[in-house]
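Chemist: Quick one: sequence plus predicted model below, questions after.
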Amino acid sequence: MKTMQLEANASAIVKEQRLFFNSGKTKDVTFRKASLKRLYQEIIARETEICEAVKRDFNKSEFEALLSETQFTLAELKHTINHIKKWSRRKSVLPSLANFPSSDAIYKEPYGSVLVIAPWNYPFNLAMAPLIGAVAAGNTACIKPSELTPNTSAIIREIVTAVFEPGHVQVAEGGVEVAQDLLAQRWDYIFFTGSVQVGKIVYKAAAEHLTPVTLELGGKNPCIIDATANIQLTARRLVWGKFLNGGQTCIAPDYLLVERSVKDDLVKAIREEVTKAYGEDPQRSPDYPRIVNKKQFDRLNAMLDGESLLMGGVTNRDDRYIAPTLLDEPDLDSEVMKDEIFGPILPVLTWDKEKEIHHIISRYEKPLAFYVFSRKTRKAKRIMSQYNFGGGCINDTIIHIANKRLPFGGVGNSGIGAYHGKKSFDIFTHHKPVVNRGTWMDVPIRYAPYSKKTNLAKHIRKLF
């Protein structure tokens, strides 16, 4: 009975969304812009509540919540509101001689009804960011927030209900069963952020209806540090990037590849920077988040078994606390080196020659992020060019997502498609080509009979 009810609810959402889309309201750019402006004002008005909700879910500090949840979303909204009319305009393109006389253009057309499945690690930001693009492009949308962050999920529902008309944007709360029933429906586009394993499930479900998808996944993100790097600054930026959000960030450094001669100095500097950031006891720091739930805690805690510690290793299951932890040269076949860690545990591996770096990195699928710390700019750029990955930084971590003019997304196992800024608008838009052919002239070469045109056809490529 419960399963049938869920299926009915999912089906009803899709039906309501299609009715709203077919009304034509979302085709009006003024309507879209007004909706986004209301969303902007509602987030401003409820920013403190949003931060408190994230705090209750996994102890994220107000500063981190502002930085990575609300302010990031507001910046994306403002940029989209300012550019939506320009992005939505029909774009004229140079016509082909083969179609002379004609005028050619690309029409910007929404897909229709969009499903956004959001993760728990940045529960507000990663629900809102794709929604902004979907609404800006003229789609209706259904958000499935994570059930692991119920407080944030609830406030997302409240905001959406206050801002959008029924049928335009809706929120479907619940666990795995709700996600499964939503995926069983026919959507015009699906946007998923989460693990590789679940991403494959989403992709299979989408394939049943030939629904296009964007998958924002993850991977084992390497961080290479050579002997020329500014060690103290490197440590500070590593501590921020790795332990932000309690290490539960898809683009956090997953393991360090440190030139052997600077390993000890780097470890010492990281210890110092952790103390500066979180004090002698990070568990007492108001700025250090917790693991989202006990299932994730147990998964991470198991990775510490039998490993040699350079720092940290303190855990508390009742508090879902894992200290900022460095592991010393774990075996490449160990549990911690098999898959993405997604927590405050950072393995430290060493190398003497660059070929050792390649040996380790090549064991894994293409990562979502990639980092190099070095004062040798040419060398760093060469390494960046050598490997396939979603995006990355030289001499910093994570900050490549802060530039809305840069696309954000994975490649291969770390994802399909990219968004942020105009890219968010583009992925939810069908770019429809239209040729407007003139009638005052009609070159007869393309028409049968062809018997006397073969030699001419051998040069027709010049007209395309």
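Modeler: Nice, I can see it. Numbers count the residues shown, from 1 in each chain.

Chemist: make it CA atoms for all contacts and neighbour counts henceforth
Modeler: Will do.

Chemist: quick one, helices of the stretch 351-464 of the chain?
Modeler: 354-361, 377-386, 422-427, 454-457 (DSSP state H, counting those that start in this stretch).

Chemist: The stretch 101-250 of the chain now?
Modeler: For the stretch 101-250 of the chain, applying DSSP H, counting those that start in this stretch gives helices covering 125-136, 150-163, 176-183, 196-208, 231-243.

Chemist: Q296 is in what secondary structure piece?
Modeler: In this assignment (DSSP states H and E), Q296 forms part of helix 294-303.

Chemist: Make a markdown table from the helices of the stretch 351-464 of the chain and add mean neighbour count to it.
Modeler: Shown next, in a markdown table, are these (neighbours: other CA atoms under 10 Å):
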| stretch | mean neighbour count |
| --- | --- |
| helix 354-361 | 13 |
| helix 377-386 | 14 |
| helix 422-427 | 23 |
| helix 454-457 | 10 |
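
Chemist: and F20, which of the ones you listed is closest to it?
Modeler: Closest approach to F20 among those (CA to CA): helix 422-427, 19.8 Å.

Chemist: that older thread, would you mind saying which of the helices of the stretch 351-464 of the chain lies nearest K78?
Modeler: helix 422-427 (12.0 Å).

Chemist: In terms of secondary structure, what does that closest one contact?
Modeler: Using 3 or more CA pairs under 8 Å, 6 or more residues apart in numbering; DSSP states H and E as the contact test, the elements touching helix 422-427 are helix 71-88, helix 125-136, strand 418-419.

Chemist: For these, state which one has the densest average packing.
Modeler: Comparing the helices and strands packed on helix 422-427 by mean neighbour count (mean count of other CA atoms under 10 Å), helix 125-136 comes out on top with a mean of 26.

Chemist: If I take it and helix 71-88, what angle do their directions form?
Modeler: 20 degrees (axes from the mean of the first three to the mean of the last three CA atoms, to 10 degrees).

Chemist: Figure out how far helix 125-136 is from the centre of its chain.
Modeler: 11 Å (CA atoms, centre = their mean, to the nearest Å).

Chemist: about what we covered before: so which of the helices of the stretch 351-464 of the chain is nearest A323?
Modeler: helix 354-361 (26.2 Å).

Chemist: Please give me every residue in contact with A172.
Modeler: The contact partners of A172, by CA atoms under 8 Å, 6 or more residues apart in numbering, come to 142-145, 178.

Chemist: want to throw those into JSON lines with neighbour count and distance to N413?
Modeler: Output for these, formatted as JSON lines (neighbours: other CA atoms under 10 Å; distance: CA to CA, whole Å):
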{"residue": "C142", "neighbour count": "26", "distance to N413": "26"}
{"residue": "I143", "neighbour count": "24", "distance to N413": "24"}
{"residue": "K144", "neighbour count": "25", "distance to N413": "23"}
{"residue": "P145", "neighbour count": "29", "distance to N413": "23"}
{"residue": "V178", "neighbour count": "19", "distance to N413": "25"}
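
Chemist: Structure two is appended below for comparative analysis:
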Amino acid sequence: MQKYCKDLYDRCYGKHMSRTLVPISFRISLLKLLLSSLESHKEDICDALHADLHKSTGEALLTEYLPCREDLRDAISNLKEWVKPRSLKTPIFLKPKCKAALSPEPIGPVFVISPWNYPFSLAFIPVIGAIASGNPVVLKASTQTENTTKILREVFRAIDVPVVEGDSKYATELLKYRWAHIFYTGGPRVARTIYSEAAKHLTPVSLELGGKSPCIVSNKADINKIAKRIVFGKFSNAGQTCVAPDYIVVVASVAKELVTKIQEVLKQFYSAEPSKLDSGFGHVVSKRRYDHLCQLIATSKREHDEDSVTYTGSVACDPAIKFIAPHIVFPCAPDSCLLKEEIFGPILPVVCVDSFEAAIDFVCRDMKASYEAKPLAVYLFTNDPKEMTKAKVIPGGSFVVNECNVQAGMSSIPFGGIGESGIGGYHGKWSFDTFSHLRPTVVRYGRIELDKGVRYPPYNAKKIKMLEKTM
């Protein structure tokens, strides 16, 4: 294993040294090859995601394949613009013939560590940014989704990007080397280890994590419209989504209507029996995760009245296929175990409060109880602009009104968290900037100096006065 990792790193570093400034035409040709490879493996990608997570073809296309294709096309179309130097203002004493700019340059070997929950897109999109920026890259894919990892290897074979399939020991070994950038998507516990290892070489990192993203529903929201968006955001991929609304805080006057509508939508989306293999509802990734979620459900049942914990269909859980039905806990107690950690599964707690202001107070208090951990997203459902402004006091990676999860699929905006939910952002041009060194360049021409030598010593009262005017 050690020799394999060392050879992999040496090969990656050698590529960087042999072509430090990779021609733009070469990068675009690589991206086009990757696009062709992606499109030719579309059916294989969907099949692998179904085998690993029981994702339906529609969900696999919408949440994995299409965002990758969109990000890749964006890079191909705009790379020539992204690489152009970005002009900056120069001080008056350097005029008339002085130019300053930021010039994007490759940073060097990139190490990407991807997760199991969206095993294709969350591996693929960071690699696009690294390639577009002119860097060699090594990808460590998840062992929990082995079918998707095999397809990743096939897709990336077209541009010679190595995909490491081994267990966590391989990632641990590779972290010992001096990378130019480490990009990790996953949980805070492993992120701390990666951050610690990166610090030994002062390596910059991007950490895409998660957190308890709150969803506030006002009595001024359109319940009929928003229920579908909440169900899609929460229960896609069986709730195993970092940006999923983790819990709902709803004004009591519309709470029962909201829960009833959510239950109706669940049956529309996944039939009355989500446990059926053709229902389109995803399964939990592993037995360990399955057991943990079942334990959360059991504990919440002890905390609440029996009627408060309901699920869609006749089968609550099936260990044989790692299936857990969509569960709703309503009304959820403010001190429930479900509000103490990120759920990352198909369990939706619904907390009732008396007013919109009380909902904001509850969310902010909940964050403070979690040592002010800021979530990856804050969701708000209301048609009142004043409430939108008030809710912005809640910190988080992104602020989304009357939608769920859409920010994670937009290449035009940076996707990322803050504090406990992550460091840095990516997608589209933001990925390009993440994996580039924006190198300041200053060039001066000609012999004329407008400052009349005031910047040079000796400094008398006259020069000091003139300096104050020029700066």
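Modeler: Structure's in. What do you need? Not measured: the values here are computed from a predicted model.

Chemist: Fetch the TM-score of the aligned pair.
Modeler: After superposition, the two chains reach a TM-score (TM-score structural alignment, normalised by the length of the first structure) of 0.93; 452 aligned residues with a CA RMSD of 1.7 Å.

Chemist: Could I get the helices of the stretch 351-464 of the first structure in CSV, plus columns for distance to E69 of the first structure?
Modeler: Formatted as CSV, the helices of the stretch 351-464 of the first structure follow (distance: least, CA to CA, whole Å):
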stretch, distance to E69 of the first structure
helix 354-361, 31
helix 377-386, 29
helix 422-427, 17
helix 454-457, 59
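
Chemist: Now that E70 of the second structure has come up, it's in contact with S412, right?
Modeler: No - with contact defined as CA atoms under 8 Å, E70 of the second structure does not count as touching S412 (10.4 Å).

Chemist: biggest helix in the second structure by residues?
Modeler: helix 252-270 (DSSP state H).

Chemist: what sits against the aligned partner of C51 of the first structure in the second structure?
Modeler: Superposed on the second structure with TM-score structural alignment, C51 of the first structure falls opposite C46. Neighbouring residues of C46 of the second structure by CA under 8 Å, 6+ apart: 55-57, 60-61.

Chemist: for L348 of the second structure, same thing?
Modeler: L348 of the second structure touches 234, 246-248, 326-329, counting by CA under 8 Å, 6+ apart.

Chemist: where does it land in three-state SS?
Modeler: strand (DSSP: H, G, I helix; E, B strand; the rest coil).

Chemist: Now do it against P245 of the second structure, distance only.
Modeler: 8 Å (CA to CA, to the nearest Å).

Chemist: Now list whatever residues contact both of these two.
Modeler: K234.

Chemist: Secondary structure element for the match of C51 of the first structure, which one?
Modeler: helix 42-53.

Chemist: Enumerate the positions of that helix that are buried.
Modeler: Neighbour counts over helix 42-53 of the second structure (16 or more other CA atoms under 10 Å) mark 42, 44-53 as buried.

Chemist: Spatially nearest residue to P367 of the first structure (excluding sequence neighbours)?
Modeler: For P367 of the first structure, ignoring the flanking residues on the chain, the nearest one in space by CA to CA, 6 or more residues apart in numbering is G219 at 4.5 Å.

Chemist: list the contacts for the equivalent of the one you found over in the second structure?
Modeler: Using TM-score structural alignment, the equivalent of G219 of the first structure in the second structure is G211. When contacts are counted by CA under 8 Å, 6+ apart, G211 of the second structure touches 242, 341-342, 373-376, 420-421.

Chemist: change it to 7 Å
Modeler: By CA atoms under 7 Å, 6 or more residues apart in numbering, the contact list for G211 of the second structure reads 342, 375-376, 421.

Chemist: quick one: which of those residues is nearest to Y459 of the second structure?
Modeler: S421 (51.2 Å).

Chemist: so I416 of the first structure makes contact with G410?
Modeler: Yes - at 5.9 Å, I416 of the first structure counts as touching G410 under the criterion of CA atoms under 7 Å.

Chemist: overlap in contacts of the two?
Modeler: Common neighbours of I416 of the first structure and G410 (CA under 7 Å, 6+ apart) are E216.

Chemist: of the two, who's got more company?
Modeler: G410 (25 against 18; other CA atoms under 10 Å).

Chemist: Skipping its backbone neighbours, what lies nearest the more buried one in space?
Modeler: G390 (4.0 Å).

Chemist: Tell me how far the alignment partner in the second structure of the one you found lies from G424 of the second structure.
Modeler: Using TM-score structural alignment as the criterion, G390 of the first structure maps onto G397 of the second structure. Per CA to CA, G397 of the second structure is found 10 Å from G424 of the second structure.

Chemist: who touches both of these two?
Modeler: G416.

Chemist: For these two, indicate the residue with more neighbours.
Modeler: G397 (26 against 20).

Chemist: ok, now which ones touch S114 of the second structure?
Modeler: So S114 of the second structure contacts 122-123, 140-142, 184-185 (CA under 7 Å, 6+ apart).

Chemist: how does it look with 10 Å?
Modeler: 120-124, 126, 139-142, 183-186, 208 (CA atoms under 10 Å, 6 or more residues apart in numbering).

Chemist: If we only consider those residues, which is nearest to T193 of the second structure?
Modeler: Y184 (11.0 Å).

Chemist: What's the match for that closest one in the first structure?
Modeler: If you follow Y184 of the second structure across to the first structure using TM-score structural alignment, you land on F192.

Chemist: Am I right that S68 of the first structure is in contact with M128?
Modeler: No - applying CA atoms under 10 Å as the test, S68 of the first structure and M128 come out as separate, 11.9 Å apart.

Chemist: Contact partners for the counterpart of F344 of the second structure in the first structure?
Modeler: Taking TM-score structural alignment, F344 of the second structure has F342 as its aligned residue in the first structure. Counting by CA under 10 Å, 6+ apart, F342 of the first structure makes contact with 121, 218-220, 242, 246-254, 291, 296, 299-300.

Chemist: before we move on, what about A380 of the first structure?
Modeler: 224-226, 371-374, 386, 393-395.

Chemist: Can you find the partner of it in the second structure?
Modeler: By TM-score structural alignment, A380 of the first structure lines up with M388.

Chemist: what's the spacing between that match and G416 of the second structure?
Modeler: From M388 of the second structure to G416 of the second structure the distance is 21 Å (CA to CA).

Chemist: What of V329 of the second structure?
Modeler: Distance, V329 of the second structure to G416 of the second structure, by CA to CA: 29 Å.
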